[in-house]
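Undergrad: Here is my input; please provide its structure:
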Amino acid sequence: MKSKLLIMTAILLAALTACGQNDNAINNDSEYGDQSRNGKDFVGNGLKRVSNNDWDNEAERPSDQILNTPHHTSNNSPSMGQQIDDIRGAIESETNYEAGSVWFNGNTIHVTVHDKGKIKTEKERNEEMQRIQGIINRAVPQYNIDVKLKK
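TA: Coordinates of the predicted model:
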């Protein structure tokens, strides 16, 4: 019993000793160079300072961080405002109806279309809703479309 306890104590002592860290070896022999004590912050003595007076240098200007506003020519990715304009333009150019509110809800777009009293029967209303969904799907195919046709 005592020999088992002695062996277990020796194994525990060896495991704890092996897990100890030599901070000096970590900081000096790191493949990343000098580090702070926690190893999170790197000491960069060789970094050059960037001043705010470098606005003549185009690479120093953050021109790619312009807000995602509709009709902005420097943004390559479409914004929601541009997609709403595309939806309204498609509805008004391919139908005689007026596009109402357009709402984004995740991967679904809810569109309200006003028919101005031109649709008389429920069958015509369902056919027009299907046609308008097809028009919107061609304009923005990456979304699910929910169309409400109001008088």
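
Undergrad: contacts and neighbour counts: CA atoms only from here.
TA: Will do.

Undergrad: So residue 100 versus residue 147, what's the distance?
TA: 10 Å (Cα to Cα, to the nearest Å).

Undergrad: And residue 10, by the same measure?
TA: From residue 10 to residue 147 the distance is 74 Å (Cα to Cα).

Undergrad: what residues do residue 100 and residue 147 have in common as contacts?
TA: By Cα atoms under 8 Å, 6 or more residues apart in numbering, residue 100 and residue 147 have these common neighbours: 111-113.

Undergrad: Another sequence for comparison is provided below:
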Amino acid sequence: MKLVIAEKETDEDEENPVKYLATNKIDAPTEHVIRSYGMRWRIETFFEDSKQDLGLGDCEMQTDEGASRHWHLLMAAYSLVRLDPDSRALGTVRSKASSLRANLEHSLKEAVYNLLSWVRDNDDRGVDDLMKEIDHLFVHSTADANVQS
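TA: Next up, the predicted model:
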């Protein structure tokens, strides 16, 4: 273990200006240990907000890929929440999100329309055939799109 004793330079009389930092990174420069400790509060609040407000606490993923995707989306959402409300970047993200939402709504309506058309045109087919069609429309459509790209 490496012990770093850091005293905060201050003009005011602080109750605890000295910090004792212990680390298992014995080769880390002292400045790195102090800088890392300085980021600790931001990291703590990130995890607290992520668990309480952004759903990380309730997340149960079955695959590493799903967990990674959820984690990246969570970090993006947190970053957007932390942006200044007057930020131009936030306005751009909001406008892109609304156009994305419109595209998703259109795609969903189109998929439901296609599914209902299939049902109307294939009234002699059974539920198993219908389930295969649903599977093809909603599960395999991304794989089909990747193959065509």
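
Undergrad: TM-score for this pair?
TA: Between these two chains, after superposing, the TM-score reads 0.32 (TM-score structural alignment, normalised by the length of the second structure); 81 aligned residues with a Cα RMSD of 4.9 Å.

Undergrad: about what we covered before: neighbour count winner among residue 10 and residue 147 of the first structure?
TA: residue 147 (17 against 12; other Cα atoms under 10 Å).

Undergrad: Please look at that one and residue 127 and confirm they touch.
TA: No: if you go by Cα atoms under 8 Å, residue 147 of the first structure and residue 127 don't touch, sitting 11.8 Å apart.

Undergrad: Okay, helices next: where are they in the second structure?
TA: Assigned by DSSP state H, the second structure shows helices spanning 30-38, 40-52, 64-82, 88-121, 127-138, 141-148.

Undergrad: Turn these into a markdown table, including mean neighbour count.
TA: Shown next, in a markdown table, are these (neighbours: other Cα atoms under 10 Å):
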| stretch | mean neighbour count |
| --- | --- |
| helix 30-38 | 13 |
| helix 40-52 | 13 |
| helix 64-82 | 13 |
| helix 88-121 | 13 |
| helix 127-138 | 13 |
| helix 141-148 | 10 |
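
Undergrad: Nearest to residue 84 of the first structure among the shared contacts of residue 100 and residue 147 of the first structure?
TA: Using Cα to Cα, residue 111 comes nearest to residue 84 of the first structure of those, at 9.6 Å.

Undergrad: all helices for the first structure, in order.
TA: 2-18, 23-28, 80-94, 122-139.

Undergrad: in the last one, what's buried?
TA: When burial is assessed from 16 or more other Cα atoms under 10 Å, helix 122-139 of the first structure yields the following buried residues: 125, 128-129, 132-133, 135-136, 139.

Undergrad: The shortest one too?
TA: Residues of helix 23-28 of the first structure classed as buried: residue 27 (neighbour count, 16+ other Cα under 10 Å).

Undergrad: Return the distance of residue 83 of the first structure relative to residue 128 of the first structure.
TA: Residue 83 of the first structure sits at a distance of 21 Å from residue 128 of the first structure (criterion: Cα to Cα).

Undergrad: Sorry, wrong one. I was asking about residue 13 of the first structure.
TA: In terms of Cα to Cα, residue 13 of the first structure sits 80 Å off from residue 128 of the first structure.
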